[in-house]
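Undergrad: Need coordinates for the following:
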Amino acid sequence: MPGYVARWFIEGDVDWDAWNEQLQRAGPLLAGALFGAGWCCWLDSMIYQAAVVGVSTPFKYQGPGIASTVALVAINLIPRRELADEAWEEGAEMRARLWLFCSFLVALGAVADSVAVLVATTSSEGLAGVGVGSVIQSFLILASSLIFWAFRSDGSQGGYGAM
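TA: Next comes the predicted model:
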């Protein structure tokens, strides 16, 4: 079996175009499912805290989820064709890369903020469920933004990346 798999990749029997087409079809669906799952985890932790523990969650702990969502939108505003060498105007490629870099910094900052929320809620306030929900939410939204950016269409077929 291992020899067959190695020969499959080496000899080129893989139809990479078909795989890419399937991933471009399923990628946005998977990204949307991860995004929804992230917000559902956060809502579940808030509802659990209010219904079972009896403690309402302060608004300040919603920052990581909101920042992750803003980063998802910012990451996916840049079409991949602007990162190519054939930029339309001089400097467009650099601006696109700088925007993408700053967007990823916001996303990673949201993950770090969610870890800080986890530490703060478990050590002092007893809102451990909210901290765990915040970390899961931030990671799922970050994964969603990466998957959506990687597997959306490139604009030649129309669709998400056509701007």
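
Undergrad: contacts, neighbours, all on C-alpha from now
TA: OK.

Undergrad: The longest helix seen in the chain: which residues count as buried?
TA: The longest helix of the chain (DSSP state H) is helix 16-48. Judged by neighbour count (16 or more other C-alpha atoms under 10 Å), helix 16-48 contains these buried residues: 23-24, 27-32, 34-39, 41-43, 45-48.

Undergrad: so where do the strands sit in this structure?
TA: With DSSP state E, there are no strands along the chain.

Undergrad: Please generate a structure for the following sequence too, so the two can be compared:
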Amino acid sequence: MGCLPEGLIDWDAVYSTIQPHATFAAGVLFGVAWWIWGDAQLYSMSVGHSSFSPLTLIPGLVATAAVVIMNFVSREEVRQDALDDADAMRAKLVLLLSYLISLGAICGAVVLLVQAHQGGKDMWVGASGVLQCCLVLASGLLCWFFHAGEEAALGGYGYL
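TA: Here you go, the predicted structure:
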């Protein structure tokens, strides 16, 4: 149905190859996201002689909360086809809520970037907030998508 011929890529083999390393990669992305934000804050305070604004912390914390909420739901719960099943609908609503919170975090970071631009401040702090939110949410999606599931011997994530 797509642009590639049927059977050209064995997606199950690709998934099983990436899955053991996905949790580690998600953790690295998460750490890099917060490091970028902290680096921008320290650069702005030391070179730009600006003060720390706790307001710049909010989008990253909201994105982190969205990732935590997202990973409360397993893919097996979302895959259930029965729309009248209360558990499946609850899982889908929690996942939708986490996506909406994620969108709010990115929008908040963009607002802070626009305010920094309009105020003539250092834009690296605002840009790092947007980048931080995107990387935190990418790490959450990576962790959620490659979650091992109920059938795994390790009970979920590859490195836990």
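
Undergrad: With both chains overlaid, what TM-score comes out?
TA: TM-score of the superposed chains, computed with TM-score structural alignment, normalised by the length of structure 2, equals 0.86; 152 aligned residues with a C-alpha RMSD of 2.1 Å.

Undergrad: rewinding a little: what is the longest helix of structure 1 packed up against?
TA: Packing partners of helix 16-48 of structure 1 (3 or more C-alpha pairs under 8 Å, 6 or more residues apart in numbering; DSSP states H and E): helix 128-151.

Undergrad: Tell me the residues of structure 2 aligned with the helix it packs on.
TA: Counting by TM-score structural alignment, helix 128-151 of structure 1 lines up with residues 123-146 of structure 2.

Undergrad: ok, now which ones touch the residue sitting nearest the centre point of structure 2?
TA: With distances taken as C-alpha atoms, centre = their mean, structure 2 has residue 137 as the residue nearest its mean C-alpha position (1.3 Å). Contact analysis of residue 137 of structure 2 by C-alpha atoms under 8 Å, 6 or more residues apart in numbering lists 63, 64, 66, 67, 102.

Undergrad: again with residue 85 of structure 1
TA: Counting by C-alpha under 8 Å, 6+ apart, residue 85 of structure 1 has contacts residue 93.

Undergrad: Now do the same for it: its match in structure 2.
TA: Match for residue 85 of structure 1 (TM-score structural alignment): residue 80.

Undergrad: separation between its match and residue 87 of structure 2?
TA: 9 Å (C-alpha to C-alpha, to the nearest Å).

Undergrad: mind checking what residue 40 of structure 2 lines up with in structure 1?
TA: Match for residue 40 of structure 2 (TM-score structural alignment): residue 45.

Undergrad: So the match of residue 85 of structure 1 versus residue 37 of structure 2, what's the distance?
TA: Distance, residue 80 of structure 2 to residue 37 of structure 2, using C-alpha to C-alpha: 38 Å.

Undergrad: likewise residue 76 of structure 2?
TA: Distance, residue 76 of structure 2 to residue 37 of structure 2, using C-alpha to C-alpha: 34 Å.

Undergrad: next one: residue 97 of structure 2
TA: For residue 97 of structure 2, the distance to residue 37 of structure 2 - C-alpha to C-alpha - is 25 Å.

Undergrad: Likewise for residue 79 of structure 2?
TA: In terms of C-alpha to C-alpha, residue 79 of structure 2 sits 35 Å off from residue 37 of structure 2.

Undergrad: Count residues in the vicinity of the counterpart of residue 73 of structure 1 in structure 2, would you?
TA: The equivalent of residue 73 of structure 1 in structure 2 is residue 68 (alignment by TM-score structural alignment). Neighbours of residue 68 of structure 2 under the rule other C-alpha atoms under 10 Å: 14.
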